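Novice: Let's see this in three dimensions:
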Amino acid sequence: MTEPVFSLKDIIVTVGDNVQILKSLSLDIYDGDFITVLGTNGAGKSTLFNTIAGNLAINSGQLLHHGHNIAHESAVARTNYIARVFQDPKMGTAPRMTVAENLLLAENRGRKRTLRSRGLTKEKLTEYAQITQVMGNNLDTRLNTATGNLSGGQRQALSFLMATRVKPELLLLDEHTAALDPKTSEQLMLATNQQVTQNKLTALMITHNLTDALKYGNRLLILNAGNIVLDVRGDDKVALDEAQILKYFIV
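Specialist: Below is the predicted model of the structure:
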């Protein structure tokens, strides 16, 4: 197997009165992995994402990016290669800017350029119409609409497109369908899987939906009390069912 893109080695994260949330957690993430992440509330899922993204400092251990320790690198610096879509559709987009302007902003991520209206050429708008059409929710007809006026599903679809407009080395999907109704959630999940697989993205996805965790991705993790208690991929993942997964959810 090739070298991992990201490696977490013996990561310990504590909060409050020295309460350990992640307990010597180790994880290798390989190029092209689409990892679904399960766990009860308080298992450490969000802490894992915040640690990778740089929003939460570690107490000990190493966080490696292509073998280079980035544990002390800022969250802003990590946005050059890590993208994140949050549960709240209102996060990740600028509400007063149009859909097209948000996409242009995402496209210029990491570049020393400012957003100018002249950047939205006719050709660029045509390109954005094609990009948004694949989401299947009429977002392509609302390119000139302020993002704050979109439905929750459209706004979350836009957040996903923005996060992947410049291909990240790691995409963190933080329960990105949880705040949506079942139909919209399924629609976004199908579009997510299509984009991740077709563009060969490396992604981690937190979900509470056992069906989605089994259906999507090549690898599945279960966290419990700050530890990884299951890490399966390939045929071993395919062989799992919901009853087997539920055994790991110790109350």
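Novice: CA atoms for contacts and neighbours, from now on please.
Specialist: Fine.
Novice: Could you name the specific helix or strand carrying Ala243?
Specialist: helix 242-246 (DSSP states H and E).
Novice: quick one: contacts of that helix?
Specialist: Residues outside helix 242-246 that contact it (CA atoms under 8 Å, 6 or more residues apart in numbering) are 210-211, 214.
Novice: what do you get if the cut-off is 7 Å, keeping everything else the same?
Specialist: Outside of helix 242-246, the residues within contact range by CA atoms under 7 Å, 6 or more residues apart in numbering are Leu210.
Novice: all strands for the chain, in order.
Specialist: 6-15, 19-29, 34-39, 60-65, 68-69, 82-85, 170-174, 203-206, 219-224, 227-233 (DSSP state E).
Novice: can you pull the buried residues of the first one?
Specialist: Right, strand 6-15. The neighbour-count check on strand 6-15 (16 or more other CA atoms under 10 Å) flags 6-14 as buried.
Novice: Same question for the second one.
Specialist: Using 16+ other CA under 10 Å as the burial criterion, the residues of strand 19-29 that qualify are 20-27, 29.
Novice: now it and strand 170-174, what's the angle there?
Specialist: 140 degrees (axes from the mean of the first three to the mean of the last three CA atoms, to 10 degrees).
Novice: Mind giving me the packing neighbours of strand 19-29?
Specialist: For strand 19-29, the packing partners by 3 or more CA pairs under 7 Å, 6 or more residues apart in numbering; DSSP states H and E come out as strand 6-15, strand 227-233.
Novice: run the last query once more with 8 Å
Specialist: strand 6-15, helix 45-53, strand 227-233 (3 or more CA pairs under 8 Å, 6 or more residues apart in numbering; DSSP states H and E).
Novice: Please provide the structure for the following sequence as well, for comparison with the first:
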Amino acid sequence: MKLLRFKKDGKEKNGAIINGGMVEIEHSLLEAAHSHPDHLERKEFYLLNEVKILPPVKPSKIICVGLNYRDHAEELNMALPDEPILFLKPSTTVIGHEDSIIYPAQSHHVDYEAELAVVIGHEARFVSEDDALDYIAGYTVLNDVTARDLQEKDGQWTRAKSFDTFCPIGPWIETELDPSNQRVCMKVNGEVKQDSRTKNMIFTPKELISFISEIMTLQPGDVIATGTPPGVGPLQVGDVAEVNVEGIGTLKNRVTKS
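Specialist: As a prediction, the model looks like this:
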């Protein structure tokens, strides 16, 4: 089931994708994610082009994983990590489908990074790998936009990853995805730049949830970005970045000036 947030007539609403359109639902997305589709209270039906799609969640934090694809490590000639490499993006980086990525004046090299993202459905602390999947509301698509020159200049990642608009998420949450072998693809202006499969992940979503929950409490709506495949490269003002994760859909954003 695909669940989304949207705006219609100035009001924020929740919905589910049905028959190529969308039906408004009474439930929150995290409630709906744990409900059977037949049990959802339905209201108005809309076509997708009649509404503004919003980011599917408002996370308290976005936990990202660096170097989590074997083929990306091979591309960089780097050893595989023994443990997940973690960093955070603030919630103020989040934008939705067809919102603009703003190219900051401080940077001269901004990169795209296509990723599968996990949406947490229940508070998670000290979760075992065996139980980890029970804490997932669903999966979505994410672009971990990065000011690469600032990352290299600073020697750490906070500034480079934290500009407003640097975390497009969406367009919706897919509650029934098997994340073990889905295609992850990035197109810039229609040209394929990244193309791999989630089977190349070093650490799986359930391993990541267990590992992260031993460090910090994961709150409902929090997002785990599971890493990017090879082919990371620069964006320019005017570019259109499209991230597609098989089984979920396509997240599309244009780059604009600050």
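Novice: Tell me how the two chains score on TM-score.
Specialist: The TM-score (TM-score structural alignment, normalised by the length of structure 1) is 0.26; 113 aligned residues with a CA RMSD of 6.0 Å.
Novice: nearest to Glu186 of structure 1, of the helices and strands packed on strand 19-29 of structure 1?
Specialist: Among those, the nearest to Glu186 of structure 1 by CA to CA is helix 45-53 (21.8 Å).
Novice: Now do the buried residues in the closest one.
Specialist: Buried residues in helix 45-53 of structure 1, counted by 16+ other CA under 10 Å: 45, 47-53.
Novice: Report how many residues lie close to Cys167 of structure 2.
Specialist: 27 (other CA atoms under 10 Å).
Novice: ok, it touching Leu88?
Specialist: No: when contacts are counted by CA atoms under 8 Å, Cys167 of structure 2 is not listed as touching Leu88 (11.0 Å).
Novice: Quick check: nearest residue in space to Lys114 of structure 2, chain neighbours excluded?
Specialist: Slight slip there: residue 114 of structure 2 is Ala, not Lys. Asn143 (4.9 Å; CA to CA, 6 or more residues apart in numbering).
Novice: Please look at that neighbour and Lys161 and confirm they touch.
Specialist: No: using CA under 8 Å, Asn143 of structure 2 is not in contact with Lys161; the gap is 11.0 Å.
Novice: Give me the more crowded residue out of those two.
Specialist: Comparing Asn143 of structure 2 with Lys161 by other CA under 10 Å, the one with more neighbours is Asn143, at 28 against 25.
Novice: Pull up the gap between the more buried one and Glu24 of structure 2, please.
Specialist: Distance, Asn143 of structure 2 to Glu24 of structure 2, by CA to CA, to the nearest Å: 27 Å.
Novice: same check, this time on Val192 of structure 2
Specialist: 34 Å.
Novice: out of these two, which sits in the busier spot?
Specialist: Glu24 (21 against 13).
Novice: any idea how far Arg78 of structure 1 is from Asp10 of structure 1?
Specialist: Taken as CA to CA, the span from Arg78 of structure 1 to Asp10 of structure 1 is 20 Å.
Novice: One more: Lys237 of structure 1?
Specialist: The value you get for Lys237 of structure 1 to Asp10 of structure 1, if CA to CA is used, is 25 Å.
Novice: just Arg155 of structure 1 next, same as before
Specialist: Distance from Arg155 of structure 1 to Asp10 of structure 1, by CA to CA: 37 Å.
Novice: Leu25 of structure 1 too?
Specialist: 5 Å.
Novice: Please, where are all the helices along the stretch 151-258 of structure 2?
Specialist: 158-161, 205-213 (DSSP state H, counting those that start in this stretch).
Novice: and the first one, what does it pack onto?
Specialist: Contact here means 3+ CA pairs under 8 Å, 6+ apart; on that basis helix 158-161 of structure 2 packs against strand 85-89, strand 146-147, helix 148-154.
Novice: how far away is Arg78 of structure 1 from Leu171 of structure 1?
Specialist: Shown here: Arg78 of structure 1 relative to Leu171 of structure 1, a distance of 12 Å by CA to CA.
Novice: quick one, which of the two is more surrounded?
Specialist: Taking neighbours as other CA under 10 Å, Arg78 of structure 1 and Leu171 compare with Leu171 leading, 23 against 15.
Novice: if I pick the more buried one, what's in contact with it?
Specialist: Here Leu171 of structure 1 is in contact with 82-85, 163-164, 201-204 (CA under 8 Å, 6+ apart).
Novice: which one of those residues sits closest to Glu123 of structure 1?
Specialist: The nearest member of the contacts of Leu171 of structure 1 to Glu123 of structure 1, counting by CA to CA, is Thr164 at 19.9 Å.
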